[in-house]
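# Need coordinates for the below:
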Amino acid sequence: MTLRVLIAVTHLLGAGHLTRAAALARAFAAKEHETTLVSGGTPARLADLGGAELVQLPPLRTVGTDFKTLLDENLQPVDQSYLDQRRALLLDTLHRTRPDILITELFPFGRRVLADEFLALIESARALKPRPLVLCSIRDILVAPTKAERIEQAHERIRHRYDAILVHGDPSLVPLEASWPVDKRIRPHIRYTGYVDENEGPVPEGHRHGIVVSGGSSAASLPLYRAVLEAAHLVPERPWRILVGRGVSEEDFQTLQDNAPAHAVVERARPDFRTLLASAQISISQAGYNTVVDLLRCGVRSVLVPFEAGHETEQRLRAERLKGLGLAEIVSEDELSGTLLAKAIRQGLSRRLSTPPPIIIDGARQSVAIAENLILSRPALHSAIDWAPLNTALKRAKDQGCALRFWWRDDDAVADSPALDRLLSLAWRYNAGIGLAVIPSSLQGSLAPRLADECSAFALVHGWSHDNHAPPETKKAEFGAHRPAETMVAEARRALQVARAHLGAKLLPVFVPPWNRISPELIPHLPRLGFTGLSTFTDRNVASPAEALLQINTHVDPIDWRGSRSAVKPEQMIAGLVAAIDRRVAGEADRNEPIGFLTHHRVHDEVIWTLSERLIAYLAARDIYFLRPDACFGMETGSHLRSNGI
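Take a look at the predicted model:
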């Protein structure tokens, strides 16, 4: 599969946005996709783009944090004619390349001053046939507007114009919610890629000595360089190497060199920065995106001076996260001095070197994989699915007076995660109840608070540890007939106790055996252990499997487990639903048992997500909603339910 990819970026201050976009372009080109990178900022030196094409628009830049005043290369304000030239070249590039994937860097979460340009690009792209996938590419931390209407505007643009948001970060370090008010409308769009490392080669190893200073590519780091020179005079016992970005003028650069002590080398930024950093005892820098990726890769002690002019909060938040991990000292920009820097350096050197956490840093490759999966899911998304057999089955049930109900179970939940967010957002969007079969032995503390405000989502007990105890060459089972009953009873008891301790009122005492297999010998014990429900995968018998135990099973699974492990063909899923309906109409199955839809959010690819949503949307359009699991199992809390009749 060869795709055409267009990435549009305009960096206005430093070059971090361009560097990250260039890394994405290289990654797409490395997979032999025809990639074009359009840059609208000041031309910058870029590493080899690996076959990607670079298109330079008439450049724009800003001075300091005044992002409203757009300047040309000569620092002169631009007029409408200049902006029109940019737009014309941008749209010409779009129509020449006719991309399958369009990626806008930062917009619509930022670059509002260029909204007309970006919106013209997006609307022109959406008019192409076939329409390209439209993605937004953002760093781990954003700066949210102070005005609520601007946040609302960004969300509306995402909802109506974008297919997904590529968040180039790791939620275990900084979730997007830490800097931006994510709501349920945009949450399903979010795809975490991990951090994008522009230099994916191995980190050199060597003896650590000396102090390395870096300040990014813009002149905004001049105050840092000046304070660093003061600190260098106070810490003469170690060699210093001070790397100055190209955004600093030659005059200022020469002044820095003139003021440097003999043990400090002041030079322009070098392509071997990663090597220098890996051999340093300590690093002094701001807390920009690319710098922090470098620090995480090299595992070097650091002193961070986050850029905070103009009420910027991005670098401060990132610096605080690293400090919390024991990886950095912080010196506030408004208190910056050589004396404080020297003190922070000595504190950092006196502390034990911490091991960086296992943060995902192959964000460029992951971005490509996510985009490819989104493309692969589009045939299921846009091609016509033949719903006629299901339409006919529903009408037949209605004509026969067979009132159908549906419910939704998702297996293997253990913690809050982007995939769980997406699952719960999907359920919320379609007013669907959902039962999460949780694995008690693996439960993490993040799950309970995530479920707390989800009034239609409840947890069920998914065995104990989801371990297979079946003999070789037999079907997998944790609670199969091959284990002693007393052992399984003890594990089931423990499972309910642990799950209840974690989840409280959000847990329903419903037992869901892993792989949907359970020994008949165990079932009679479940009620006395405290279970009131049981769920497997097949039509239940009309008779209850045990006194005081209500069985409600699942019947349709969108995953091709024995083949591709992606989605089954839509017609196969529809045939399963039709068969379940017809068995109830014919009296071959218990009409009172809701038809169960079974998913596994932790293993979904884009094709599975898309097919699942299409089914849920199809049913919701016909006023058929998935029951809340507490209502299914007779434990309803009294909250209002929509009608689930046909």
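
# For the rest of this, base every contact and every neighbour count on C-alpha atoms.
Fine.

# so what's the residue nearest the centre of the chain up against?
By Cα atoms, centre = their mean, the chain has its centre lying nearest to Tyr192, at 2.3 Å. Going by Cα atoms under 8 Å, 6 or more residues apart in numbering, Tyr192 touches 166-171, 418.

# ok, now with 6 Å
Val167 (Cα atoms under 6 Å, 6 or more residues apart in numbering).

# Please apply the same query to Trp464.
Trp464 touches 439-441, 495, counting by Cα under 6 Å, 6+ apart.

# swap in Gly247?
Contact partners of Gly247, counting by Cα under 6 Å, 6+ apart, are 217-219.

# Quick one: buried ones out of those residues?
By neighbour count, with 16 or more other Cα atoms under 10 Å, these hold 217-219 as buried.

# Centre of the chain to the strand or helix carrying Val55, how far?
Here Val55 sits within strand 53-56, counting by DSSP states H and E. In terms of Cα atoms, centre = their mean, to the nearest Å, the centre of strand 53-56 is found 28 Å from the chain centre.

# On the C-terminal side of that strand, identify the next helix or strand.
Counting by DSSP H and E, the element after strand 53-56 in chain order, helix or strand, is helix 80-97.

# Of all the residues in that following helix, which ones are buried?
83, 86-87, 89-91, 93-94.

# Helix, strand, or coil at the nearest residue to Leu436 once chain neighbours are set aside?
Closest residue to Leu436 apart from its sequence neighbours, by Cα to Cα, 6 or more residues apart in numbering: Ala459 at 4.6 Å. With DSSP: H, G, I helix; E, B strand; the rest coil as the basis, Ala459 sits in strand.

# Could you tell me which residues make contact with Ala459?
435-437, 506-508.

# do you know how far it is from Val174?
27 Å (Cα to Cα, to the nearest Å).

# Then Phe307?
18 Å.

# These two: who's more crowded?
Phe307 (23 against 16; other Cα atoms under 10 Å).

# contacting residues around that one?
Gln315.

# and it, what element?
Assigned by DSSP H and E, Phe307 belongs to neither a helix nor a strand.

# Would you mind measuring from it to Leu224?
In terms of Cα to Cα, Phe307 sits 10 Å off from Leu224.

# Likewise for Ala44?
For Ala44, the distance to Leu224 (Cα to Cα) stands at 22 Å.

# what about those two, which has more around it?
Leu224 (23 against 14).

# in the one helix or strand the more buried one maps to, what's buried?
Assigned by DSSP H and E, Leu224 falls within helix 222-234. Going by neighbour count (16+ other Cα under 10 Å), the buried part of helix 222-234 is 222, 224-233.

# now the residues you listed as JSON lines including distance to Ala470?
Output for those, formatted as JSON lines (distance: Cα to Cα, whole Å):
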{"residue": "Leu222", "distance to Ala470": "66"}
{"residue": "Leu224", "distance to Ala470": "63"}
{"residue": "Tyr225", "distance to Ala470": "65"}
{"residue": "Arg226", "distance to Ala470": "68"}
{"residue": "Ala227", "distance to Ala470": "66"}
{"residue": "Val228", "distance to Ala470": "65"}
{"residue": "Leu229", "distance to Ala470": "68"}
{"residue": "Glu230", "distance to Ala470": "69"}
{"residue": "Ala231", "distance to Ala470": "66"}
{"residue": "Ala232", "distance to Ala470": "66"}
{"residue": "His233", "distance to Ala470": "70"}
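
# And this one, please, so the two structures can be compared:
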Amino acid sequence: MRVLIAVTHLLGAGHLTRAAAIARAFAAAGHETVLVSGGVPAPMVRQDGLRLAQLPPLRIAGTDFSTLLDPDGRPAGPALLESRSARMVEAVTALEPDAVVTELFPFGRRALAPEFLALVGAARARRPRPLVLASVRDVLVASTKPERIAEAHARVADLYDAVLVHGDPAVIPLDASWPLDAATAAKVRYTGYVDEGSAPAPASHRAGVVVAAGSGPAGLVLLRQRPDLGWRILAGHGVPEAALSEIGVGLAPGILGRARPDYRALLAGAALSVSQCGYNTAVDLLATGTRAVLVPFEAGGETEQRLRAERLAARGLARVLPEAALTPETLVWAIEAQCALPAPGIHRIDLDGAARTVALVEALHEGERGRRAAVPPPNPGLDAVHRALDSVASRGLRVPLFWRDDDAVAGDPDLDRLIGLAEHHGVPLLLAAIPAGIDASLPRRLEAAAGVFVAVHGLAHHNHAPPGEKRAEFGAHRPLDTLVADAAAGLRIARQRLPEGSLLPVFVPPWNRVAPELAAALSDLGYRGLSAVPGPSIPVLRRLDATLDPIDWRGSRSLRDPEALLRGLAADIAGAPERPLGLLTHHRVHDGAVWDFVGALVANLLRHPAIQVLDLREHFGAPAMDMAPTASKSQVSQIARTG
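Below you'll find the predicted structure:
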């Protein structure tokens, strides 16, 4: 893809830092990326791997976001603002982007609305039209005027394809700071926090206090609280030299300095951090696991940092000292109190936001390309599918559709792409996870996913079939009591490791093979359903089987002949329209051809009125996880003995 990201930072450099990290992630993934920056150049922000287009810079004085100043400190005039808008449009013309991302707008930067709207308008006028996406941090500052919130919602509804929220809803959902309406909430996609730094080496010994106050002058109130206790104090490059000299009076050499590239490593070796609670500061603390005293910036009625700091404190990750209560004495007390506590434990907050942003945009782009490819049907195979669906519709019938994906173990870019594609089309996913292989990143990713339900994919996905026979983990090659014990263990482990509410007690045997005797025993183990390939029904167990697997497993391991796939699908629809159409994918092994086919197929199917997307929870009998095993231990043994 070609990706254009537009950002203007006015106070500190946090917005630019986050936008640049996302731009570098796009570039690292092979996408041509241009970052259009409208704020004052920030020397600490990395630009490797991307193209930077610098607009005539703007800034503000204090916290007056309504008065824009030129580089000389004068109010920005019409000529300067018009030149910026023209440069925005020129960037779209030069790059011909597939995706345009506006940082903070339309939820903020109202004073810059003309240039952002010019950028979005130029993008939407192109054919094919690129994606238009909003990029916002975890916390927004909502206007006290309802009409301004309504204006932002109207712009999202009319102009934007999605809102990328760079946060973790388990920590702070967006509606904790912004009153979302239903239409805007439907376009929200959480990416996790964007960590722009490198992973620090573990420190053998932590010592000392590091005091840092962001990149701009907003942290001066914190920097001036400086008892000479051997602390290391770092000021941002946006702090005027005169103010820095004043703060340094009486301090020993080496105590006070500017922000530095190795700040993350310095923080990792500190016993405690004192800082405000901007976005990037919070991510630094989460990445290093450093004890923290947070003094959130609250001047001018700002609420963003206070909310973030309180949410981190509620998880035992920091202590909050309100700015209004800040004195040298209260600061020393807060430091001593925090140092007396144990170090923060594992927080499980998602910090993989840059890679996930790329994966989500890739999925949205795939979906858009699929929609464009859907009309007219691009090949005779799709013509056959549409004729079969037309015939079904003429009889007043509908074909149920569901989507199952196998072999999930971790939250990674491939899973992000899968979930993003499913969310884009509004199709629920039945994600078959291997219980013994579930990584901690999978439940974290599922907490931020909508419409994803997890099934139990055997136990460990090990082949127990003898040589020469088809692979199976739960085939009739092992004693029934062993099969029963492994199936019970799979459900138990899945319950322990996956978020409450995401798991459906549905058994998905690896390689779609299951011994009939085990299938008959599944309901007594607490399972409600079975999903394999079409087979005989089982009393008290609901089946939902895969019917279309696009991968050529015995040959190229890429896409099977798409024409043959589609003609086979048309025949299945015509022969058994009442049987659910089960799309089976394997996100961990897809190549570009498989992704393209799946995106185009789903888009085509959903366009036809004869397709009805199945409600997975309803099909398997919600509520799901109130099902404890109905068989006692002795009963399970009896099942194993008698079948």
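
# related to what we said a few turns ago, going by neighbour count, list what's buried in the strand holding Val55 of structure 1.
So, applying 16+ other Cα under 10 Å, buried residues of strand 53-56 of structure 1: 53, 56.

# Which strands and helices lie in contact with that strand?
strand 34-39 (3 or more Cα pairs under 6 Å, 6 or more residues apart in numbering; DSSP states H and E).

# Mean distance of the strand it packs on to its aligned residues in structure 2, please.
Compared with structure 2 after the fit, strand 34-39 of structure 1 shows a mean deviation of 2.9 Å (mean Cα distance after the TM-score superposition for structure 1).

# quick one: that strand to helix 80-97, angle?
170 degrees (axes from the mean of the first three to the mean of the last three Cα atoms, to 10 degrees).

# which parts of strand 34-39 of structure 1 are buried?
In strand 34-39 of structure 1, counting by 16+ other Cα under 10 Å, buried: 34-39.

# Leu518 of structure 2 -> structure 1?
Using TM-score structural alignment, the partner of Leu518 of structure 2 in structure 1 is Leu522.

# same question, Leu55 of structure 2
So, by TM-score structural alignment, Leu55 of structure 2 is matched to Leu57.

# ok, now how distant is the nearest residue to that match once chain neighbours are set aside from Ile165 of structure 1?
Among residues not flanking Leu57 of structure 1 along the chain, Gly40 sits closest, at 4.9 Å (Cα to Cα, 6+ apart). Going from Gly40 of structure 1 to Ile165 of structure 1 by Cα to Cα gives 21 Å.

# so who does the one in structure 2 that sits across from Thr10 of structure 1 in the alignment touch?
Aligning on TM-score structural alignment places Thr10 of structure 1 opposite Thr8 in structure 2. Counting by Cα under 6 Å, 6+ apart, Thr8 of structure 2 touches 37-39.

# if we go to 10 Å?
Residues near Thr8 of structure 2 by Cα atoms under 10 Å, 6 or more residues apart in numbering: 15-16, 19, 36-40, 54-55, 57-59, 102-105, 109, 112.

# Quick one: neighbours of Asp258 of structure 1, just the number.
10.

# In this structure it contacts Glu267, no?
No: if you go by Cα atoms under 10 Å, Asp258 of structure 1 and Glu267 don't touch, sitting 11.5 Å apart.

# how close does the aligned partner of Leu142 of structure 1 in structure 2 sit to Asp405 of structure 2?
When structure 2 is aligned by TM-score structural alignment, Leu142 of structure 1 is paired with Leu140. Shown here: Leu140 of structure 2 relative to Asp405 of structure 2, a distance of 35 Å by Cα to Cα.

# Now for the residue of structure 1 most remote from its centre: which residues touch it?
Here structure 1 has its C-alpha centre computed as a mean, and the residue farthest from that point, by Cα atoms, centre = their mean, is Ala262 with 47.5 Å. Shown in contact with Ala262 of structure 1 (Cα under 10 Å, 6+ apart): 232-233, 236, 239-240.

# Run through the residues that contact Leu429 of structure 2.
Leu429 of structure 2 sits next to 402-405, 418-419, 422-423, 450-455, 615-616 when contact means Cα under 10 Å, 6+ apart.

# just to revisit the earlier point, skipping adjacent residues, who's closest to the match of Leu518 of structure 2 in space?
Here the residue nearest Leu522 of structure 1, using Cα to Cα, 6+ apart, is Ala485, at 6.1 Å.

# What lines up with that neighbour in structure 2?
Ala485 of structure 1 maps onto Leu480 in structure 2, by TM-score structural alignment.

# And the next helix or strand past the longest strand along structure 2?
The longest strand of structure 2 (DSSP state E) is strand 399-408. Proceeding N to C from strand 399-408 of structure 2, the next assigned helix or strand is helix 413-425, under DSSP H and E.

# Can you name every helix or strand that that next one contacts?
strand 188-190, helix 353-374, strand 399-408, strand 429-433, helix 441-447, strand 452-456, helix 592-606 (3 or more Cα pairs under 10 Å, 6 or more residues apart in numbering; DSSP states H and E).

# can you rerun that using 8 Å?
Packing partners of helix 413-425 of structure 2 (3 or more Cα pairs under 8 Å, 6 or more residues apart in numbering; DSSP states H and E): helix 353-374, helix 592-606.

# Highest mean neighbour count out of those helices?
Ranked by mean neighbour count, these are led by helix 353-374 with a mean of 23 (mean count of other Cα atoms under 10 Å).

# Let me see the residues that make contact with it.
With contacts defined as Cα under 8 Å, 6+ apart, helix 353-374 of structure 2 is touched by 21-22, 25-26, 29, 98-99, 131, 164, 166-167, 191-196, 412-414, 416-418, 420-421, 424-425, 595-596, 599-604.

# With stretch 61-80 of structure 2 instead?
By Cα under 8 Å, 6+ apart, the list of residues contacting stretch 61-80 of structure 2 reads 10-11, 40, 56-60, 109, 111, 218, 299-300.

# Just give me the neighbour total for His33 of structure 1.
For His33 of structure 1, the count of nearby residues is 19 (other Cα under 10 Å).
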